[in-house]
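Chemist: A predicted structure for the sequence below; I have some questions about it.
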Amino acid sequence: MMGPDVVVLDYGSGNVRSAVRALEHVGASVRLSADPAAVRDCAGLFVPGVGNFHACMAGLDAVDGPRLIDVRLAGGRPVLGVCVGMQVLFDGSIEPSDAPVAGIGEWPGMVSRLTAPVVPHMGWNSVAPPAGTRLFAGVEHQRFYFVHSYAARTWDLPVADGHMASQTPLVTTCDYGGSFVAAVENGPLSATQFHPEKSGAAGLRLLANWVRSL
């Protein structure tokens, strides 16, 4: 039996074959495509991101990616962004210069350069998922593979309370020269700053958790 239909958004962002293979390994039926109908109608959309923020936004704009992502989310259709594919979901970034570059704006806040003594942050690091996480179920205490110089340093969306508390986004953090946002679970929209497709068994488990939720 075929697994859920997942489209890896094809907008010129580096080598995405490892993401395709990893998603296939955990049971998804995967297409690499920027076809609007495929992007709109698939069970899950995977948004990769390799390179700098400005180049990724230019590539997304060229395939109408921001609108397609927004349309999916308006209909409650799942999206998973990875690395710069996570960063573009925020208001913007100061990469590659100090002049802000606008992002898609699904989440408030700006992406900025890490303040660690050694940048980029490259290699394995532990993360701190919150209680109730589904994305990290079974891998809450595992390490994941990061390659980045910029990140969302803070989470700026207000926390809901009362009867809306169940809708509060779940934010996972990591520490490298200070805390930064390592992952977010926000209804149909999820994202990771690390590369799950390069994170061995833990990354495959995380991708499997996402695919099973579709």
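Modeler: Sure, I can see it.
Chemist: drop to CA atoms for contacts and neighbour counts, all remaining ones
Modeler: Noted.
Chemist: OK, contacts around residue 31?
Modeler: 5, 6, 7, 8, 20 (C-alpha atoms under 8 Å, 6 or more residues apart in numbering).
Chemist: What is the burial count for the second one?
Modeler: Using other C-alpha atoms under 10 Å, residue 6 has 28 neighbouring residues.
Chemist: Likewise for the first one?
Modeler: Residue neighbour count, defined by other C-alpha under 10 Å, stands at 18 for residue 5.
Chemist: before we move on, what about the third one?
Modeler: The burial count assigned to residue 7 is 27, neighbours taken as other C-alpha under 10 Å.
Chemist: Just say helix, strand or coil for it.
Modeler: Taken by DSSP: H, G, I helix; E, B strand; the rest coil, the conformation at residue 7 corresponds to strand.
Chemist: any chance of the contacts of residue 31 in CSV, with distance to residue 113 too?
Modeler: As requested, the contacts of residue 31 are exported to CSV (distance: C-alpha to C-alpha, whole Å):
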residue, distance to residue 113
5, 35
6, 31
7, 30
8, 27
20, 29
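Chemist: Next one for the comparison:
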Amino acid sequence: MNSLAIIDYGMGNLHSIAKAVEHVGADTRIRISADPAHILDADRVIFPGVGAIGHCMEELRRTGLDDVIREVAVSRPLLGVCLGMQALMEHSAENGGTDCLGLIPGRVTRFPADMPDPLTGAALKVPHMGWNAVHHSDHPLWQGIDQDERFYFVHSYYVTPARAEDRAGVCTYGIDFTSAVAHANLFAVQFHPEKSQHAGLQLLANFLRWDGN
């Protein structure tokens, strides 16, 4: 039986993600845990997150889970979700500037306050909240997902990878922004697959089959 650990550091829709994975992975043993031994024992790991990056990084460092994530990142498939994606970058502008895990070269920036709606000309709201089309690469985690399929987002900050080849998905909300990144056995998305209906479930199912190559 395959095993999956969902990292519990006090920030994330843990049970929603677990339920979504249960729906597509009947043969997968799922454990929500903050225990490094449990996490490192799993075949695959999901790193979720909601909220502010400053608190996220404080909790990861306090619990030692920052080093656990670094070890996972070089040894098995890792899926970052929302704040978990941003934490993989080098630095975020949030909370006055926060150093992140540095697993993928790049930075995290807040959406501009004056982005115009292309239809009405009015300023777009931040946070970006709701459904948006993702134009994606040919990575295995997109298998069976239509080009420009819509996923559900809730975020005020977006990532900019330093390497173009790490960009696995792009969206437009006032500006073009990276909505998915991929490097080696890391894959991360800004949207919430557990809230994205069929397409999100397909991505999670693909992750359960992915060997990281």
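Modeler: Nice, thanks for sending it over. These figures come from a predicted structure and were not determined experimentally.
Chemist: TM-score for the pair, please.
Modeler: Taking TM-score structural alignment, normalised by the length of the second structure as the basis, the two superposed chains have a TM-score of 0.88; 198 aligned residues with a C-alpha RMSD of 1.4 Å.
Chemist: what comes into contact with stretch 165-177 of the second structure?
Modeler: Taking C-alpha under 8 Å, 6+ apart as the rule, stretch 165-177 of the second structure contacts 115-118, 124, 128, 132-139, 158-161, 178-183.
Chemist: In it, which residues are buried?
Modeler: Using 16 or more other C-alpha atoms under 10 Å as the test for burial, stretch 165-177 of the second structure gives 166, 167, 168, 169, 170, 171, 173, 174, 177.
Chemist: What residues sit buried inside the longest helix along the second structure?
Modeler: Of all segments of type helix in the second structure, defined using DSSP state H, the longest is helix 197-209. By neighbour count with 16+ other C-alpha under 10 Å, helix 197-209 of the second structure contains the buried residues 199, 200, 201, 202, 203, 204, 205, 206, 207, 208.
Chemist: what's the spacing between the counterpart of residue 177 of the first structure in the second structure and residue 18 of the second structure?
Modeler: Structural correspondence for residue 177 of the first structure with respect to the second structure (TM-score structural alignment): residue 174. Residue 174 of the second structure sits 32 Å away from residue 18 of the second structure, going by C-alpha to C-alpha, to the nearest Å.
Chemist: Then residue 28 of the second structure?
Modeler: 11 Å.
Chemist: quick one: which of these two has more around it?
Modeler: Neighbours around residue 28 of the second structure and residue 18, counted as other C-alpha under 10 Å, are more numerous at residue 18. The numbers are 19 against 15.
Chemist: Look up the closest residue to the more buried one, ignoring the ones flanking it.
Modeler: Take residue 18 of the second structure and drop its neighbours on the chain: the residue closest to it by C-alpha to C-alpha, 6 or more residues apart in numbering is residue 30, 7.0 Å away.
Chemist: Helix or strand for the one you found, just tell me which one.
Modeler: strand 28-33 (DSSP states H and E).
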